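> Provided below for reference: sequence and predicted model.
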Amino acid sequence: MEIALVGIGKIAVDQHIPAISDNPDWELAATVSRHGTVKGVPAFTDFDTMLEERPEIRVVSLCLPPVPRFDYAQKAILAGRHVMLEKPPGATLSECHTLEALARKHRVSLYATWHSRQADKVAAAKDWLSDRRLRKLAIRWREDVRQWHPGQDWVFEAGGLGVFDPGINALSILTEILPVPVHLTGAELHFPENRDTPIAAQCAFHHPDGAEVTMDLDWLEPGTPTWTIEAETDTGHMLLENGGGTLTIDGQTHDARPGLSGEYPRLYAQMAELVASGGIDMDLAPLCHVADAFLLGRRIAAPRFDW
């Protein structure tokens, strides 16, 4: 299938383009970007022009920041194209619901991707937790924004999510591996005085069986990132590290691999299946937790942040 990739930034270059190139189901037939291109692939700077001039391209993958993404997704769906959304699927829950309704009306596939759910050991962690009673679970997602989003001011602008941009990866794993749903009960959000989104956050969740569930996010962590989910149960201890790439159960580590190993190839394999079956996958559970954090969170002033 021919696919157009919109937004040729770091994540597209590092993950999307290799995943498409290595998958026999896909052919990268066009790109849309104001600045980036891919050697040997027809490049457009205007999305409307691409839709008009390349009607044979039936699938569009959107790698834009969340705020402008709705307009692009809406245009693609109205043009009869199947749409794949980089995480988060939108800037608000309302626009995501609108896109899903529109996709159903026009009978096209729509996929809200959560790449961290495809990390190597997430499925094993889910299986291990499935029949155990949870007592405590702690998420620690700490990294350096200067390393992962150098100079990208949009992450600190309204709608950019701030530290929840990486934090939603942890939430996508949490909502995948727990056998029962949780909901947020409180949060402290640390906003730099010169920014619109938080640079750190601490969150607490309600678990139906009374387990203690917490999350600690920090975007000023120097050195090696910490991407861990640690769980204590009635019959053992689980540590999911490296963004889901490494699983340790009761002290025994299982096949440590890089956190992004296989994630985007599995996303594109899933998109191929959705297009073939006419399916839609718009799970919004991780974004619901982020929205709840902004609704319930207590704002705490933090020092200004400059690159």
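Sure thing, it's come through.

> from here on, just use CA atoms for contacts and neighbour counts.
OK.

> before we move on, what SS does residue 3 have?
strand (DSSP: H, G, I helix; E, B strand; the rest coil).

> I'd guessed it sits against residue 27; true?
Yes - if you go by Cα atoms under 8 Å, residue 3 and residue 27 touch, sitting 6.1 Å apart.

> what about the helices in the stretch 151-300 of the chain?
Under the criterion DSSP state H, counting those that start in this stretch, the stretch 151-300 of the chain contains helices at 164-177, 263-277, 285-296.

> now the angle between helix 164-177 and the shortest one, please.
Spelled out, that is helix 285-296. Per axes from the mean of the first three to the mean of the last three Cα atoms, to 10 degrees, the angle that helix 285-296 makes with helix 164-177 is 120 degrees.

> excluding its backbone neighbours, what's nearest residue 79?
residue 51 (7.3 Å; Cα to Cα, 6 or more residues apart in numbering).

> confirm the one you found sits in a strand?
No - when three-state DSSP is applied, residue 51 is found to be helix, with no strand at that position.

> burial of residue 261, as a residue count?
Using other Cα atoms under 10 Å, residue 261 has 15 neighbouring residues.

> that one is in contact with residue 117, isn't it?
No - the criterion here is Cα under 8 Å, and residue 261 misses it with residue 117 at 11.6 Å.

> of residue 3 and residue 27, which one has the most company?
residue 3 (22 against 16).

> follow-up on the earlier one: just put the helices of the stretch 151-300 of the chain in CSV and tack on mean neighbour count and distance to residue 155.
Formatted as CSV, these follow (neighbours: other Cα atoms under 10 Å; distance: least, Cα to Cα, whole Å):
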stretch, mean neighbour count, distance to residue 155
helix 164-177, 22, 8
helix 263-277, 18, 22
helix 285-296, 18, 14
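
> list just the one of those that sits closest to residue 10.
helix 263-277 (13.8 Å; Cα to Cα).

> ok now the closest one, how far from the chain's centre?
Distance of helix 263-277 from its chain centroid, counting by Cα atoms, centre = their mean, to the nearest Å, is 15 Å.

> one more: stretch 65-75?
Distance, stretch centre to chain centre, for stretch 65-75: 15 Å (Cα atoms, centre = their mean).

> got the buried residues for it?
Of all the residues in stretch 65-75, those buried under the rule 16 or more other Cα atoms under 10 Å are 65-67, 69-70, 72-74.

> the helices of the stretch 151-300 of the chain into JSON lines, with extra columns for distance to residue 101?
Compiled in JSON lines, the helices of the stretch 151-300 of the chain are given as follows (distance: least, Cα to Cα, whole Å):
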{"stretch": "helix 164-177", "distance to residue 101": "22"}
{"stretch": "helix 263-277", "distance to residue 101": "16"}
{"stretch": "helix 285-296", "distance to residue 101": "17"}
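
> okay, one more to line up with it:
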Amino acid sequence: MSEASARPIRLGLVGIGKIARDQHIPAINASPDFELAATASRSASVDGVPGYRTIEEMLAAGHDLDAVSFCTPPVGRHDLVSPAIAAGLAVMIEKPPAATLSEARAMTRAAEIAGIPFYTSWHSRAARHVEDARSWCAERQVSRIHVEWREDIRQWHPGQEWILEAGGFGVFDPGINALSILTAILPKSVVLSAATLDVPRGRGAPIAATLQGTSGDAAFSADFDFLQTGEQTWSIHLEDAAGETLSLIEGAGAMTLGGERQPASEDSGEYPHLYAHFATLVREGRSDVDLSPLELVADAFLLGEHRATEPFSF
């Protein structure tokens, strides 16, 4: 990347859906580190940027790319990412990194062999108060952890049938954001002991779930719901052995200590942080891979009691 270090990183973007338009493209356009050079999508494009239907067509077009960012659903991610790795391009992946652990590990190993930067991004880890919570946990003995992650699938994923198909993660698509924060802030690993998965009849992925387990001596529980209407809830509540409490609310965009809301510093947003980090990885030739949130979701599917619920339609 010696040549690329003197100019913006020429980026290809694969998958032009809601998350790409809402988050990735604004962050890329605002970044001094990147130039959006080409896109690949079966059904959409970006004005003023060369667009192709497949990643193979995009790579063959010769846009002198340095890196590729993937914003597609997790199913089939391995087949999409493999051509970019084979071409020697740095890779960034939207969460969750893949539909299966074996697929995620195969991509990671392929990137290691190819010697290219590989980044499994977790956007919620870039939320404003995650580092504050990590410091709080490091200084005390956490005794209780409870997650409430409830949102409206119709609001955030309108018409996205894939998310309730097998491999689409269902409620764990947002729920894995909470797990990505927990695995970043807790000094000890979360170990699941039980789970329930509520799957609508005719669907392949859960629309609600509960988890139970431990993190060291701390009791862990989580409530995930994709049918929350009205006010949305993205909260993580922590209590230490002395009874002191910390709550990450609004997806860790805000925080309370002892119930009192804490002042917030200015913040550029989660996706600008991700792309700034990816630029550093690309220029330094390093990777950043963490599959622990995906491992917890896999454990939930292995352990979970599957309960059939009423059919769901968008």
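Yes, it's here. Bear in mind the structure is a predicted one, so any value in this text is a computation, not a measurement.

> tm score of chain vs chain?
Aligned and superposed, the two chains score 0.97 in TM-score terms (TM-score structural alignment, normalised by the length of the first structure); 305 aligned residues with a Cα RMSD of 1.4 Å.

> closest to residue 170 of the first structure out of the buried residues of stretch 65-75 of the first structure?
residue 66 (17.8 Å).

> separation between the most far-flung residue of the second structure relative to its centre and residue 120 of the second structure?
In the second structure, counting by Cα atoms, centre = their mean, residue 242 sits farthest out from the average C-alpha position, at 32.7 Å. Distance of residue 242 of the second structure to residue 120 of the second structure, given as Cα to Cα, to the nearest Å: 36 Å.

> where do the strands sit along the stretch 51-200 of the second structure?
51-52, 67-70, 90-93, 118-120, 142-150, 190-200 (DSSP state E, counting those that start in this stretch).

> tell me, how many residues neighbour the alignment partner in the first structure of residue 106 of the second structure?
The equivalent of residue 106 of the second structure in the first structure is residue 98 (alignment by TM-score structural alignment). Using other Cα under 10 Å, residue 98 of the first structure has 12 neighbouring residues.

> what sits against residue 98 of the first structure?
Residues in contact with residue 98 of the first structure (Cα atoms under 8 Å, 6 or more residues apart in numbering): none are found.

> residue 271 of the second structure against residue 124, yeah?
No - in this structure residue 271 of the second structure lies outside contact range of residue 124 using Cα under 8 Å: 9.1 Å.

> find residues that contact each of the two.
By Cα under 8 Å, 6+ apart, no residue touches both residue 271 of the second structure and residue 124.

> what's the match for residue 305 of the second structure in the first structure?
Using TM-score structural alignment, residue 305 of the second structure sits opposite residue 298 in the first structure.

> from residue 191 of the first structure, how far out is that match?
Counting by Cα to Cα, the gap from residue 298 of the first structure to residue 191 of the first structure is 10 Å.

> neighbour-wise, which of these two wins?
Taking other Cα under 10 Å, residue 298 of the first structure and residue 191 do not tie; residue 191 has more neighbours (23 against 15).

> quick one: map the more buried one onto the second structure.
Using TM-score structural alignment as the criterion, the counterpart of residue 191 of the first structure in the second structure is residue 199.

> wouldn't its match be in contact with residue 304 here?
No - using Cα under 8 Å, residue 199 of the second structure is not in contact with residue 304; the gap is 11.2 Å.

> what residue in the first structure is paired with residue 154 of the second structure?
Going residue by residue (TM-score structural alignment), residue 154 of the second structure aligns to residue 146.

> in contact with its match, which residues?
Contacts for residue 146 of the first structure (Cα under 8 Å, 6+ apart) come out as residue 307.

> if you set the cut-off to 6 Å instead, what comes out?
Contacts for residue 146 of the first structure (Cα atoms under 6 Å, 6 or more residues apart in numbering) come out as none.

> got it, and residue 195 of the first structure?
Contacts of residue 195 of the first structure by Cα under 6 Å, 6+ apart are residue 156.

> the same query, at a cut-off of 7 Å, please.
Taking Cα atoms under 7 Å, 6 or more residues apart in numbering, we find residue 195 of the first structure in contact with 156-157.

> distance check, it against residue 289 of the first structure.
On the measure of Cα to Cα, residue 195 of the first structure and residue 289 of the first structure end up 21 Å apart.

> could you do residue 253 of the first structure as well?
With Cα to Cα as the criterion, residue 253 of the first structure and residue 289 of the first structure are 30 Å apart.

> which residue in the second structure lines up with residue 6 of the first structure?
Residue 6 of the first structure maps onto residue 14 in the second structure, by TM-score structural alignment.

> which position in the first structure pairs with residue 287 of the second structure?
With TM-score structural alignment as the criterion, residue 287 of the second structure pairs with residue 280.

> compute the number of surrounding residues for that match.
For residue 280 of the first structure, the count of nearby residues is 20 (other Cα under 10 Å).

> swap in the one 4 residues further on?
Residue crowding around residue 284 of the first structure was assessed by other Cα under 10 Å; the count is 19.

> isn't residue 82 of the first structure up against residue 56?
No - taking Cα atoms under 7 Å as the definition, residue 82 of the first structure is not a contact partner of residue 56, at 11.9 Å.

> of these two, which one has the most company?
residue 82 (28 against 13).

> counterpart of the more buried one over in the second structure?
With TM-score structural alignment as the criterion, residue 82 of the first structure matches residue 90.

> and for residue 108 of the first structure?
Aligning on TM-score structural alignment places residue 108 of the first structure opposite residue 116 in the second structure.

> residues contacting the closest residue to that match other than its chain neighbours?
Among residues not flanking residue 116 of the second structure along the chain, residue 90 sits closest, at 5.4 Å (Cα to Cα, 6+ apart). Residue 90 of the second structure makes contact with 66-68, 116-118, 282, according to Cα under 7 Å, 6+ apart.

> how about a cut-off of 10 Å?
Taking Cα atoms under 10 Å, 6 or more residues apart in numbering, we find residue 90 of the second structure in contact with 1, 11, 65-69, 84, 111, 114-119, 278-279, 281-283, 285-287.
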